[in-house]
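Engineer: I'll drop the sequence and a predicted model, then ask my questions.
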Amino acid sequence: MSGGFLKRYWFLVVLLCLIPVGLWAPGPGLYIKEQGHIIPVFVGLMQGFSGFSMDTSSLVRQAFNWRAIVPVLASTFVLAPVAAYGLALWLRPEGDPHFLPAIMIMAAQAGTLASALALTMMAGGNRELALVVTVLSNSLTVLLTPFILERAVGATVQFDTIAMVLRMFLIVLLPILIGQLLRPKLWERTESVRPALKVAPQLIILLFVYAGFASGADKLRQGGELLLRFLAAC
């Protein structure tokens, strides 16, 4: 494997390596999940890095870019659930009542607050638009996800709206606001460390991936066929 390949695709290589590590050495990942506060702190740090690196005028401009926002929201809450419903019916194991609800729960939700901005940054995409869409889609999740699940599987889901709004403010909006406030004063002084600011969110995502697979290690090791069906539906 050449050095150029690793330099360009190191994130994907490490991500794939972390999956078996999480399955067979889950201890540290379980500790991270059990503590409860570690992941929110790292999410806040990631959003702070993102806010610090974003151009304020571009952020305001993207907030009104409905030609981009509407298709993304439609794909999240219409296209993805419809496609997932069809795939789940096709791939679900016979007699398994949980496969369809699990797929629909995954498909009916917005992208995670933690990964959306970092992955967009890594791909060189429009970070400001990604932030706007992420905040809007996660806000709409409170209303649309229960509706989709009720229509698809007859499940009734309720969210603690106040807790979700408070959580979004504390770990997403507040860190981004702090980053934006610090940007005019510190941006020019951080040129030497900007590469590290770009890599840091990717490292945090890798931590989340490891912790996620570690927390589900027991069930994933036991359900090999089910895991393959689930991945195929994804």
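Structural biologist: Received the coordinates, thanks. Numbering: from 1, shown residues only.

Engineer: going by C-alpha atoms from here, please, whenever you check contacts or count neighbours.
Structural biologist: OK.

Engineer: any idea which residue sits dead centre in the chain?
Structural biologist: Among the residues of the chain, the one closest to the centroid is Thr112, at 2.8 Å (CA atoms, centre = their mean).

Engineer: got another one to weigh against that:
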Amino acid sequence: MLRSLLARFSIDPYLLLLIGTVILALLLPARGAAQGIAEMAVTLAVGLLFFLYGARLSASAVWAGIAHWRLQSLVLASTFVLFPLLGLAVYFLAGAWVPHDIAIGLLYLCLLPSTVQSSIAFTSIARGNVPAALCSASVSNLLGVVLTPILVAWLLPASGGGFSMGAIEDIALQILLPFLAGQALRRWIGGWILRHRTLTSIADRGSILLVVYAAFSAGVVAGVWSSLSVPDFVIVLLLSTLMLAIVIAITTALSRALGFSTEDEIAIVFCGSKKSMASGIPMATILFAGHAVGLIVLPLMLFHQIQLFVCATLARRYAKRPQA
């Protein structure tokens, strides 16, 4: 009955789960030891997700994703060219309306690499080109370790520079290692996983819910959500939504104009429109030492939540298309 009611009013049940997760994090955020448990749960969920991807994907599909240079080039151009140009425009536009550190934060989020876990999870939910998305998101994060500090030093020279090699270790331990383990065991468990696609589907959606809960909990515990006045909050929310909408529209239009398949378009849109909070917050503590880091990362935290909700809805719409 509940499923029929939701379908009648075109309400996405997964979107309701996301909203419920946010409310849970606001009312019962993970604090102290519970916060560590939540972070560990996210790490384990991400590791399981990429282990399943590794066991499910053939080596030829992975190499095809790596060799898809047109797709990879478009994603990188969106991440490190289109977004920074938008960020500069927003930085100068918002400078007269919001505190300077928040304006810096709006530009900073545009200089970050793409997310890995959620980009690939949403591509999988939407039935897109998962191998290409995996390669795009991973390469984006590896390049971001170097490119983001360079762009910050170039566009915001007063902020200082530097980066943490921990980002490379996180990618290796949380993503590449489980994926390679899945590839190694694919001969024995790959067929079983392909016959039980529900397992991967639960891992996709469950990991997103864990990321949302952990992110909102961290924001509540740190008090960052109370650092903005209502007008500042509305301005940042509108600008973040506008930037995301522009990038999604441009990447979608370019994908179709350049003749990419729907599966490739999905990977391009999801990998090219996201920004990584997992990489962005640790980098910010080093790149903006001496600044109000809490205010600088606020736009990133807001953008992160917006992109999860928007992309969850978009992924479900893509997934409803007829099977090829």
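Structural biologist: Arrived safely, thanks for sending. Please read these numbers as outputs of a predicted model, since none were measured by experiment.

Engineer: before we move on, the earlier item: the aligned residue in structure 2 for the residue nearest to the centre of structure 1: what secondary structure?
Structural biologist: Here Thr112 of structure 1 is matched to Thr115 in structure 2, going by TM-score structural alignment. Using DSSP: H, G, I helix; E, B strand; the rest coil, the structure places Thr115 of structure 2 in coil.

Engineer: and Thr115 of structure 2, how far is that from Asp101 of structure 2?
Structural biologist: The gap separating Thr115 of structure 2 from Asp101 of structure 2 is 23 Å, by CA to CA, to the nearest Å.

Engineer: repeat for Arg56 of structure 2
Structural biologist: Distance from Arg56 of structure 2 to Asp101 of structure 2, by CA to CA: 44 Å.

Engineer: before we move on, what about Ala55 of structure 2?
Structural biologist: Counting by CA to CA, the gap from Ala55 of structure 2 to Asp101 of structure 2 is 44 Å.

Engineer: give me the more crowded residue out of these two.
Structural biologist: The residue with more neighbours, out of Ala55 of structure 2 and Asp101, is Ala55; 26 against 19, by other CA atoms under 10 Å.

Engineer: nearest residue to the alignment partner in structure 1 of that one other than its sequence neighbours?
Structural biologist: With TM-score structural alignment as the criterion, Ala55 of structure 2 lines up with Phe52 in structure 1. Of all residues beyond its chain neighbours, the one nearest Phe52 of structure 1 is Gly179 (3.9 Å), with distances taken as CA to CA, 6 or more residues apart in numbering.

Engineer: can you find the partner of that neighbour in structure 2?
Structural biologist: Looks like Gly179 of structure 1 aligns to Gly182 there (TM-score structural alignment).

Engineer: does that match really touch Ala55, like I thought?
Structural biologist: Yes - using CA atoms under 8 Å, Gly182 of structure 2 makes contact with Ala55 at a distance of 4.1 Å.

Engineer: pull the longest helix from structure 1.
Structural biologist: Looking across structure 1 with DSSP state H, the single longest helix is helix 127-153.

Engineer: list of residues touching the helix or strand just after it?
Structural biologist: The helix or strand immediately downstream of helix 127-153 of structure 1 is helix 161-168, counting by DSSP states H and E. Residues from elsewhere that reach helix 161-168 of structure 1 (CA atoms under 8 Å, 6 or more residues apart in numbering): 139, 142.

Engineer: give the next helix or strand downstream of helix 161-168 of structure 1.
Structural biologist: Remark: after helix 161-168 of structure 1, the chain's next helix or strand is helix 174-186, criterion DSSP H and E.

Engineer: my read: Phe52 of structure 1 touches Gln180, true?
Structural biologist: Yes - taking contacts as CA under 8 Å, Phe52 of structure 1 lies within contact range of Gln180: 5.2 Å.

Engineer: please enumerate the shared neighbours of those two.
Structural biologist: By CA under 8 Å, 6+ apart, no residue touches both Phe52 of structure 1 and Gln180.

Engineer: name the element Phe233 of structure 2 belongs to?
Structural biologist: For Phe233 of structure 2, the host element (DSSP H and E) is helix 230-257.

Engineer: apologies, that question was intended for Ile268 of structure 2.
Structural biologist: Per DSSP H and E: helix 262-272 holds Ile268 of structure 2.

Engineer: where does the following helix or strand past that helix end up in structure 1?
Structural biologist: Sequence-wise, the next helix or strand downstream of helix 262-272 of structure 2 (DSSP H and E) is helix 277-287. Mapping helix 277-287 of structure 2 onto structure 1 (TM-score structural alignment) gives no aligned residues.

Engineer: what is the orientation angle of helix 277-287 of structure 2 with helix 130-155?
Structural biologist: In terms of direction (axes from the mean of the first three to the mean of the last three CA atoms, to 10 degrees), helix 277-287 of structure 2 departs from helix 130-155 by 20 degrees.
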